[in-house]
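>>> no sequence on this one, just coordinates:
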C-alpha cells in the first residue's frame, strides 16, 4: 500500500475552546443553567482542524493560513504541535476563536472573539499553491481564499481542489473537483424557494444541481448529517448513506468530511469513492467523540489489507474508549460470509460506537473445522469484512478461542449469534471481569457456511465445464 499523498490546506484557522461541566440547577437571578466543575480544553479549529485531521490520516500536510502575534495565534501553533507544515500569511487583528459552554456534552452557549483577517498573499504561499498536488480550501470567510483566489483558480485547472464553503466566504473558483456544503449552506447558496412539498433529499438534489452549474464545479456533495451525503455532477444524484447512526458531538464533522474527501482525491480515488470514504470518516468521527477526540495523538495510516490488522483494531478500540464511547466486538471464522453473519454484525454495530471483528486465523479454522477449511484464506476474509460499512476494524487470533485478544481489546460488549447459549461461551467470565457484557443477537435460521458449501458441492456443473475451472 503506497503512502498517503501530500495535501495542501488553504483557509482560515480558528482556535476552539470547550468548557465542559455539569448543569444541575438554574441560577437564582435568571432562568439559566449553572454550569459547575467545568473543564477547559483547547484545540485547532476551522482550516487548522481540517489540516490536523488530514495529518491524523498519516499524510504530509501543509497549511496556508493567516496568523498574527496575538496569544490566540501562538496558542493555535502550540495546539498543532508540529503535525503540519505552516505557511503563514499576515493577519490583521486577532485570530478568531470560539468558546462553547457544554453541560453533559450538550452545547448551551457559544462565545466568539477576534475579528482577524488575512491581509495579503505572500510569495511562499503562492509557491505552495503552485506546487501542490491536491488542495483543500477550508473557507471560513476570513480572507485567506480571497487573497489567493487567482492562484487557486490556476490550481483547479491542474490538480484536484476540494472547496469547503462558508456563507460569508468566497464563491468556489471555477473548475474545482468537489464542493462540500451542508444542506443548510446549499439551500442558502442556491437561493431559490424550496419547492412546495419537496423533502430534504429532493431539495438537496435540486440545490446541488443548481450549484454545480452556478459555480462551474465538477461536482457538489451536500452533507446531510446522520443521513450521509448527496453527490451531484449536475444530473441524477448519488446518495451515499451513513453506515450507521452516530449520536454525538458533530462539531467539526464537516471538516472531517472535507479533509477525507480531499485526501482520497489526492491519492487518486474517483470522486464517488472519495465521498463514500468521507461519509464513513465523518460518521466515525462523531461516533468516537467528535471534537473531544482531537486532542488524541495522530492516527497512523491504516495498514495494507494483507498486513497484520490487529494493531489497528487495538488503536481503534483505545481511541473510542478514551472518547467515552462503547466498544463492541464480535468473533468467528466468517468463512464464506453470508446473510446471517451480516445481520449479526449490523445489529452488533448499532449497540455501540465501533465494531471490532475478531476473526480466526487459517490455522485456528483448520483445528476447529477440519482439513478442508477454511474455504477462504484469512487475507480475503479480512478484505471482505473490512468492506462492510458496519465494521470499523478487524483483528486476527490464532488460538481456538479469542480470550487473549479480548483481554487486549477489553470491549464493553461481546456480541454472539443467538444459536450460542451463554454457558457455552468460555470467554463470558473474562468479558464480565472488566465490567463487559455478553449480548446474544437473533440468529437467521438456515444460514451457515457448511450448508452453503454442501449445496455448492452438490449442484450440477454446467455442461463442458471441467472440475476446478471457472468461467472467464
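Yep, that arrived. Being a predicted model, the structure only gives us computed values, none of them experimental.
>>> when you work out contacts or count neighbours from here on, use the C-alpha atoms and nothing else.
OK.
>>> give the contact list for residue 224.
Each residue near residue 224 by CA atoms under 8 Å, 6 or more residues apart in numbering is listed here: 182-183, 230.
>>> let's bring in a second one:
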C-alpha cells in the first residue's frame, strides 16, 4: 500500500468530524483591478477597480473550511452592530454543515480586511476594525455558548487573530473546559506568549510567529525543532506544528520526536487563509478519530490546494480526494473536481484574464473522434473544462450495457490529456446546470448537432457566450468499436 492510500481512507472519515470553532471573525474583501500608470499627485500606482469579492475571513474561514471538508461545525464569534456584521451573518447562513452563534457588541466594529489585487499580486491591504478585549458581559456569553457547544462536539478550534474574542485569558479558560471533558484543542495562535494556550493539544505557529515567541531564528529544520520543543515544554502544549511556507511543515512533540512534511504546493497564487485551512483540516480529522500525524499530512495536502486559488479559499473534500488520487497515480496536477471547486478554479483563471471553454460528453472509450472535438475546443479558449456524464446518466443516454468504463476511469483518462484543464462529473442528462454555474465564454459541441438540438444553447446565449460547432472526425464511435469487438 502506498503512503497516499491510508490518507484516502482517512478522507472517508472526515464527514464524522464535529468541531466547535471559536475566534475572531472578519469580512475579507478582495478588490480586483488594473494598474497601468503612476499617479501625477504622488509616486504611487493608480488602481482601476474592475470587480470585488467578499468572503468569510479569520475564524470564519476556519469554520468554512471545516464545513467544506464535510465536517459539522458550530461557530462562535463576536460582531459589531453594522453592515459588515450583517453581511457575515448572511454568508454563514448560506453554508451547509455550519451553524453559528454570532454575538453582537454595539461597541465594536466588525473587522474588515480589504485587499487590492492587480495582475495576480496584492498591491495593498486596508484594515478597519476594533482591537480590544471583549467586555465582561460579552465574555460570559462566549464562555456560556462554548460550554454548551462542547456537549455535542469532539474537537475545539481556537482561531486567535488578536482582535479580542480570545484575549485576556479567555483562550486559557476555553482550553481548560475542553480538556476536562477530554476534548482535543487545536489553536491557531497570535502573539508571542504561548502560556495563553497552556494545555492545548496542538498549536500551529508560522515561521515568523515561532521565531518571535522565543526571540531566536527559526529558519533551518534544526532551529524550528528546537524552538517548537521549547514552546511545548515551557507552555505545557502537547505538540507544535510549525508551518514553514515553501519549506513545508514540521510537527514537533519534543526535541527528539518530530516529523517533517514537504510542501505539496505546485503553483502559488495567494496564501490568504492557508493557515485557516491547515487548522480546519487538522481539527476535522482529529475529531473524526484520525491520528495527529495523518491529520497533518491531510492538512499539508489541503494547504497545497488552497494556495493555488485566489482569496480566502476552501479545500473541499473532493479536492483532497482528487489530489491524492492523482498523486497516487503520479499524473501531476489534480484536474478532477466537483462544481464548487471548479467554480473556485474558474474564478482564479478569470481574474488572470483567461478565456474559459467548455465541452461535454460520455467519453466512453476515448477515440480519435473525441480527440478531434477536444482539440478544437482547446484551440478556442485558454482553459478547457470538460463536463463528463456520470455512470447513471451515461446508462440513461446510451443503454443498460454502458458505460464500458466507470466515471472515475473516464475522468482519469481525460485528465491525463494536456489539452484538458479540468474535468467535472455531472449526474444530469445534460450539463445545463454546470454551464449555468460556470458560464464559459466558449461552449463547444460536435457539428452533428444544430443549435436547436443543443439543450444548453439558450443558457449560453442568455449570458452572451459563444457557441462553436466542432468539425467531426468521421468513422469513429464507441458504439462501432464495441460492435466490432463483439463480432
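In hand now; what should we look at? Worth saying up front: this structure is predicted, and the values here are computed from it rather than measured.
>>> narrow the contacts of residue 224 of structure 1 to those in strands?
Under the assignment DSSP state E, the contacts of residue 224 of structure 1 contribute residue 230 to strands.
>>> switch the contacts of residue 224 of structure 1 over to JSON lines; also include distance to residue 326 of structure 1 and neighbour count.
Below are these laid out as JSON lines (distance: CA to CA, whole Å; neighbours: other CA atoms under 10 Å):
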{"residue": "182", "distance to residue 326 of structure 1": "28", "neighbour count": "20"}
{"residue": "183", "distance to residue 326 of structure 1": "29", "neighbour count": "23"}
{"residue": "230", "distance to residue 326 of structure 1": "29", "neighbour count": "22"}
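>>> and residue 116 of structure 2, what does it touch?
30-33, 122-125.
>>> just to revisit the earlier point, could I get the contacts of residue 224 of structure 1 as JSON lines with distance to residue 272 of structure 1?
Converted to JSON lines, the contacts of residue 224 of structure 1 look like this (distance: CA to CA, whole Å):
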{"residue": "182", "distance to residue 272 of structure 1": "17"}
{"residue": "183", "distance to residue 272 of structure 1": "18"}
{"residue": "230", "distance to residue 272 of structure 1": "10"}
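>>> from the contacts of residue 224 of structure 1, which is closest to residue 254 of structure 1?
Of all those, residue 182 has the smallest distance to residue 254 of structure 1: 7.7 Å, by CA to CA.
>>> alignment lookup: the closest one to structure 2.
Alignment note (TM-score structural alignment): residue 182 of structure 1 maps to residue 206 of structure 2.
>>> ok, back up a step: and which of the contacts of residue 224 of structure 1 is nearest to residue 450 of structure 1?
Closest to residue 450 of structure 1 out of the contacts of residue 224 of structure 1 is residue 230 (40.0 Å), distances taken as CA to CA.
>>> how much space separates that closest one from residue 48 of structure 1?
26 Å (CA to CA, to the nearest Å).
>>> what does residue 66 of structure 1 give?
Separation of residue 66 of structure 1 from residue 48 of structure 1 (CA to CA): 11 Å.
>>> what is in contact with the two at once?
The contact sets of residue 66 of structure 1 and residue 48 overlap at 12-13 (CA under 8 Å, 6+ apart).
>>> now the helix or strand containing residue 279 of structure 1 on structure 2. Mean distance?
Using DSSP states H and E, the element containing residue 279 of structure 1 is helix 271-287. The superposed helix 271-287 of structure 1 is, by mean CA distance after the TM-score superposition for structure 1, a mean 0.7 Å from where its aligned residues fall in structure 2.
>>> give me the buried positions along that helix.
271-272, 274-287 (16 or more other CA atoms under 10 Å).
>>> structure 2: matching residues for that one?
Using TM-score structural alignment, the residues of structure 2 aligned to helix 271-287 of structure 1 are 292-308.
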